[in-house]
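K.L.:
Here's my sequence, what's the structure:
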Amino acid sequence: MYRFLSTLITLCLLPIIVNAAEGLETLQQKASYSFGVDFAKRLKQQGIDLDVSALTRGITDAASGNALALEEGEMAQAKAEYTQQLRAQLMQQQQELAAKNLEAGKQFLADNAKKEGVVALDSGLQYKIIKSGDGPSPKPEDTVTTHYRGTLIDGREFDSSHKRGQPASFPVKGVIKGWTQALLMMKVGDKWELYVPPELAYGDQQRGEVIEPNSTLVFEIELLEIK
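P.N.:
A predicted model of the protein is given here:
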């Protein structure tokens, strides 16, 4: 977070356009405004709530060479304490989100297990056969080539080899546990839909912007080849 806030120094070297509706004529003015927009968006995305008036004052004072309202030690202490506060808030939010996702995933899997064609394993993994192939099954040491699509239980997509325009190859043991379990049971030519609980996916870790802590994941996998 310190590294992110330190980017403010770069902004301080540029003219500050207070009124966004006026004075954006030169390239420098437009770039300055754009840096401000980017900075504010990143703060908002990270859940950082700053006093805009005080932030603008700090930028103006530093850029104009005015006397600073706080001593260096005071600023360092304020940043450290506020950063600690933000981290505590973020941790609390992540814990609440993880608990919510865990409960939603359990309910989804309980309902899903009752659907026709869905097989529920003791490990917690569930799958449904969409298409059956007649090829061999991979071994743990093999590398496989697949086409796949991954979504959350609400249907939001987070990955797709189809959208990238080419299949993906990876070691059978180099993927999440749910995938490894399924691949060892599949045959070349099979297409399955997997329902993967968090303990067989990414657990309580956030992965990117879409996969939240304790997310249950849904995958459609087609096993194309064993290398």
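K.L.:
hey, let's count contacts and neighbours off CA atoms from now on
P.N.:
Fine.
K.L.:
Can you show me the helices along the chain?
P.N.:
2-6, 8-12, 27-45, 52-64, 72-112, 161-164, 177-185 (DSSP state H).
K.L.:
Comparing those, which comes out most buried?
P.N.:
helix 177-185 (a mean of 19; mean count of other C-alpha atoms under 10 Å).
K.L.:
Adding distance to Ile153, write the helices of the chain out as TSV.
P.N.:
Below are those laid out as TSV (distance: least, C-alpha to C-alpha, whole Å):
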stretch	distance to Ile153
helix 2-6	33
helix 8-12	39
helix 27-45	23
helix 52-64	38
helix 72-112	7
helix 161-164	19
helix 177-185	15
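K.L.:
Which one, of the ones you listed, ends up nearest to Pro171?
P.N.:
Closest to Pro171 of these is helix 177-185 (C-alpha to C-alpha; 9.0 Å).
K.L.:
Provide the contact partners of the closest one at residue level.
P.N.:
125, 137-140, 172-174, 194, 196-197, 200-201, 223 (C-alpha atoms under 8 Å, 6 or more residues apart in numbering).
K.L.:
Which single one of those is nearest to Glu116?
P.N.:
Closest approach between the contacts of helix 177-185 and Glu116, by C-alpha to C-alpha: Leu194, at 14.2 Å.
K.L.:
how deep is that closest one tucked in, by neighbour count?
P.N.:
Leu194 has 22 neighbours, counted by other C-alpha atoms under 10 Å.
K.L.:
show me the contacts for it.
P.N.:
Counting by C-alpha under 8 Å, 6+ apart, Leu194 touches Leu125, Gln126, Tyr127, Lys128, Ala182, Leu217, Val218, Phe219, Glu220, Ile221.
K.L.:
go with 6 Å
P.N.:
Gln126, Tyr127, Val218, Phe219 (C-alpha atoms under 6 Å, 6 or more residues apart in numbering).
K.L.:
Name the nearest residue to it, ignoring sequence neighbours.
P.N.:
In space, not counting the residues next to it along the chain, Leu194 is nearest to Tyr127; the distance is 4.4 Å by C-alpha to C-alpha, 6 or more residues apart in numbering.
K.L.:
To compare with the earlier structure, here is another sequence to fold:
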Amino acid sequence: MKFPSKLTAALFGLVLLNAASAEEAVKFNVPGVAAGPTAAAKPAAPKFTEAQIAEAYGWYMGGQMGLRQMEFTQAQVEAMARGMIGAAAGGQPSFDAKAIGPEVEAFLGKKNEAFMTKLRYQNMAASTAFFEQLKENKNVVSLPSGLRYEIVKPGTGAVPQPGQLLSMHYTGALVSGQIFDNTRERGQPAELVLQDGVVIPGMFEGLQKIGIGGTIKLYIPPSLAYGDQGSQVIPPGATLIFEIEVLSAKEGPKVPAPAAK
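P.N.:
Predicted structure coming up:
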């Protein structure tokens, strides 16, 4: 049975979002083939039954699909289980798969919309509390746009200018402390053109407040980041915290200005 491609994309997006918001991902590793021992070893007694392993896999799938976050009822989960049993048995559905596809997509869309709305309000509340607490930090400068920044280490070079290609190391985190990106973990600095529409507005404004060689901390509200919609691993309505070390700046490539909205 095949459903529309939009449905597949929606499910994939939910898996990414739930994986990103999980404190610790569950991983199932498939062991490789080890070299045989010189002497025959007595096989170890299995720790778990096949039924337990299959149940664990089902638990993992349910968690990654966001069934709890999207508030699936017990009856809805049981109906999903019946569909999986039928598919595993190779049977044909008792309904027209092509006809029901749009309704499945609409059903999941409503679930996802409710979940994203709830998540957005939670993040807005967390952002309000975070910025209220940030007022106690006398090293933080507030700008009219809503951006806040803190000079961690002053730069010795010139301030970056729009259009320049910057090389920098950075760590990006949510107000919860969860890190979503870290260039040092990737092993090399990031390069980006300092241009509005190429980088988020908060980063475009903030990077013009630190000299080359310096380190700055940017506290970017959602209105200057990814807004109410979020982006990939960024939840909707999320405030972002970047600690950025600007390594160098040089003339950048010509990047077309974003189209007027």
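K.L.:
What TM-score do the two superposed chains give?
P.N.:
Here the TM-score for the pair of chains, by TM-score structural alignment, normalised by the length of structure 1, is 0.75; 193 aligned residues with a C-alpha RMSD of 2.6 Å.
K.L.:
related to what we said a few turns ago, among the contacts of helix 177-185 of structure 1, which are in strands?
P.N.:
Secondary structure from DSSP state E places Leu194, Val196, Leu223 of the contacts of helix 177-185 of structure 1 in strands.
K.L.:
which among the residues you listed gets closest to Gly208 of structure 1?
P.N.:
Ranked by distance to Gly208 of structure 1 (C-alpha to C-alpha), these are led by Val196 at 17.6 Å.
K.L.:
so what corresponds to that closest one in structure 2?
P.N.:
Aligning on TM-score structural alignment places Val196 of structure 1 opposite Ile220 in structure 2.
K.L.:
Would you mind confirming that its match makes contact with Ala238?
P.N.:
No: with contact defined as C-alpha atoms under 6 Å, Ile220 of structure 2 does not count as touching Ala238 (8.9 Å).
K.L.:
Which residue comes closest to the alignment partner in structure 1 of Ala173 of structure 2 once chain neighbours are left out?
P.N.:
Under the alignment (TM-score structural alignment), Ala173 of structure 2 pairs with Thr151 in structure 1. The shortest distance from Thr151 of structure 1 to any non-neighbouring residue, by C-alpha to C-alpha, 6+ apart, is to Glu157 (4.1 Å).
K.L.:
how many other residues sit next to that neighbour?
P.N.:
16.
K.L.:
For Leu217 of structure 1, see how far away it is.
P.N.:
Distance, Glu157 of structure 1 to Leu217 of structure 1, using C-alpha to C-alpha, to the nearest Å: 10 Å.
K.L.:
same question, Leu55 of structure 1
P.N.:
40 Å.
K.L.:
Val144 of structure 1: which of the helices of structure 1 is closest?
P.N.:
Distance to Val144 of structure 1, taken as C-alpha to C-alpha, is lowest for helix 177-185 among the helices of structure 1, at 8.7 Å.
K.L.:
Please tell me which residues of structure 2 the closest one aligns onto.
P.N.:
Alignment of helix 177-185 of structure 1 against structure 2: residues 201-209, by TM-score structural alignment.
K.L.:
how about Gly165 of structure 1, what's its match in structure 2?
P.N.:
So, by TM-score structural alignment, Gly165 of structure 1 is matched to Gly187.
K.L.:
Kindly apply the preceding question to Phe219 of structure 1 instead.
P.N.:
In structure 2, Phe219 of structure 1 lands on Phe242 (TM-score structural alignment).
K.L.:
next one: Ile129 of structure 1
P.N.:
With TM-score structural alignment as the criterion, the equivalent of Ile129 of structure 1 in structure 2 is Ile151.
K.L.:
how deep is the closest residue to its match other than its chain neighbours tucked in, by neighbour count?
P.N.:
Leaving aside its chain neighbours, Ile151 of structure 2 sits nearest to Ile216 (4.7 Å; criterion: C-alpha to C-alpha, 6+ apart). Look at Ile216 of structure 2: counted by other C-alpha under 10 Å, it has 23 neighbours.
K.L.:
Would you quantify the distance from Ile216 of structure 2 to Ile234 of structure 2?
P.N.:
With C-alpha to C-alpha as the criterion, Ile216 of structure 2 and Ile234 of structure 2 are 21 Å apart.
K.L.:
do the same with Glu150 of structure 2
P.N.:
On the measure of C-alpha to C-alpha, Glu150 of structure 2 and Ile234 of structure 2 end up 22 Å apart.
K.L.:
Equivalent analysis for Pro222 of structure 2, please.
P.N.:
Distance of Pro222 of structure 2 to Ile234 of structure 2, given as C-alpha to C-alpha: 10 Å.
K.L.:
I'd like the distance between Gly237 of structure 2 and Val152 of structure 2.
P.N.:
Gly237 of structure 2 is 26 Å from Val152 of structure 2, by C-alpha to C-alpha.
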